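A.B. asks: Provided below for reference: sequence and predicted model.
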Amino acid sequence: MGDSLSAGYGLSAEQGWVSLLAKRIESAKPGWRVVNASISGETTAGGSARIVREVLRVKPAVVVIQLGANDGLRGLPLREMRHNLARMVGASQYVGAKVLLVGMRIPPNYGADYADGFERVYRDLAAHFDVALLAFLLEPIAADRGNFQDDNLHPVADAQPMLRDHVWEALAPLLD
């Protein structure tokens, strides 16, 4: 469950980190299947509205939740973001899935308190629900402007393998 960063915005379907990760999982963990339920522009409210239907339909063993960036870019209330992500984690755990919560950082446009609170939402939820946390999806590429498309938000195709590898480190232990 993700937004444009996981849907591969501006890339062909096979270039995004989720598709690259699916190929790695196919070879490393035969029998596992990846379902990318990411939608460009998705907020945590949209993910929260879709999660129950998705987990009942797919019956996943592991759910990766990579949402919140659009909430932050829009300055949406952190209390609502926390509630939405908590609902997603709870629904995933209800069907017996392990969860990897993938966090994001935002620029300080809305002030340091908002930016700090935004990051804290992920840490607090991971601790509360005892789920795996990857604190910042874009960590391995964020410092290099050349890793991003002209919009300065979405990673280019050449950066996707670094994202795949970054997520793999947190996800692999959940696939045992």
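C.D. replies: In hand now; what should we look at?

A.B. asks: contacts and neighbour counts: CA atoms only from here.
C.D. replies: Noted.

A.B. asks: and the residue nearest to the spatial centre of the chain, what does it touch?
C.D. replies: Among the residues of the chain, the one closest to the centroid is Q66, at 1.4 Å (Cα atoms, centre = their mean). Shown in contact with Q66 (Cα atoms under 8 Å, 6 or more residues apart in numbering): M1, G2, D3, S6, L101, V102, G103.

A.B. asks: Put this next to the previous one:
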Amino acid sequence: MKGLDVVNRRHFILAGTLAGSAGPWAARVWAQAAGKQPVILVVGDSLSAEYGLKRGEGWVPLLEKRLAEQKIAATVINASISGDTTAGGRARLAGLLSQHKPTHVVLELGGNDALRGLSLAGTEDNLMQMTKAAQAASAQVLIVGIQVPPNYGGDYTRRFEAIFPKVAGATKAGLVPFLLKGIADGPESASLFQADRIHPTAAAQPRMLDNVWPALRKLLGPR
């Protein structure tokens, strides 16, 4: 398991009781009026923590580069930990929200829950509570879905996949249906995974970013 990887850490102070007491919409309006740059917090597992890759090859560092290329001034904080579960993410989210005060939170968790055979109800509840906690802290949330192979069984596969849109719909959060779309289910899948057949290669990372980008760009709003 890799340690916490914090990318390009910058500190912004969200002044006052206005942002603290207002709802997410009012806080976003205030932040834009005050010229506050977006702070994007990514809370994920090894798929976002550059497992098996050289530093800077993962989709999260590539996100930083894309933001710069499109002249969107934003800070990206990668708080992803290899092996993390939704329970682990939930346990550390409050501290991350307090420390970084993000305007946007990307939740990429759940895959390890499935690998460990954890309760689907527990996974759903953890994602729901994380989303609500981030929204209560005036952050917009993007939920990144993941799928499990068919060998888990058709019923389990469908129920697991349904968790992510269900939570996003209930909380009005953004949604990426499948982080590995075009990678795990594409014709080149064999060449886009490392030897463990779980973690994508460096060549797959731009595609992962392309899957995340449209939904995240929408949440960032006009710039």
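C.D. replies: Perfect, thanks for sending it. On a predicted model such as this, the values are computed, not experimentally measured, just so you know.

A.B. asks: follow-up on the earlier one: in JSON lines, list the contacts of Q66 of structure 1 along with neighbour count, secondary structure and distance to D150 of structure 1.
C.D. replies: Listed next are the contacts of Q66 of structure 1 as JSON lines, based on neighbours: other Cα atoms under 10 Å; DSSP: H, G, I helix; E, B strand; the rest coil; distance: Cα to Cα, whole Å:
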{"residue": "M1", "neighbour count": "23", "secondary structure": "coil", "distance to D150 of structure 1": "25"}
{"residue": "G2", "neighbour count": "25", "secondary structure": "strand", "distance to D150 of structure 1": "21"}
{"residue": "D3", "neighbour count": "24", "secondary structure": "coil", "distance to D150 of structure 1": "18"}
{"residue": "S6", "neighbour count": "24", "secondary structure": "helix", "distance to D150 of structure 1": "18"}
{"residue": "L101", "neighbour count": "28", "secondary structure": "strand", "distance to D150 of structure 1": "27"}
{"residue": "V102", "neighbour count": "23", "secondary structure": "strand", "distance to D150 of structure 1": "24"}
{"residue": "G103", "neighbour count": "23", "secondary structure": "coil", "distance to D150 of structure 1": "23"}
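
A.B. asks: Closest one to A132 of structure 1 out of these, please.
C.D. replies: L101 (6.1 Å; Cα to Cα).

A.B. asks: if we can go back for a sec, A28 of structure 1 versus the residue nearest to the centre of structure 1, what's the distance?
C.D. replies: Applying Cα to Cα, to the nearest Å, the value for Q66 of structure 1 to A28 of structure 1 is 22 Å.

A.B. asks: picking up where we left off before, just give me the closest of the contacts of Q66 of structure 1 to E119 of structure 1.
C.D. replies: Minimum distance to E119 of structure 1 across these is 7.1 Å, recorded for G103 (Cα to Cα).

A.B. asks: just so I have it, where are all the helices in structure 1?
C.D. replies: For structure 1, the helices defined by DSSP state H occupy 4-7, 17-28, 44-58, 69-74, 78-94, 112-129, 160-171.

A.B. asks: Many thanks, have a good one.
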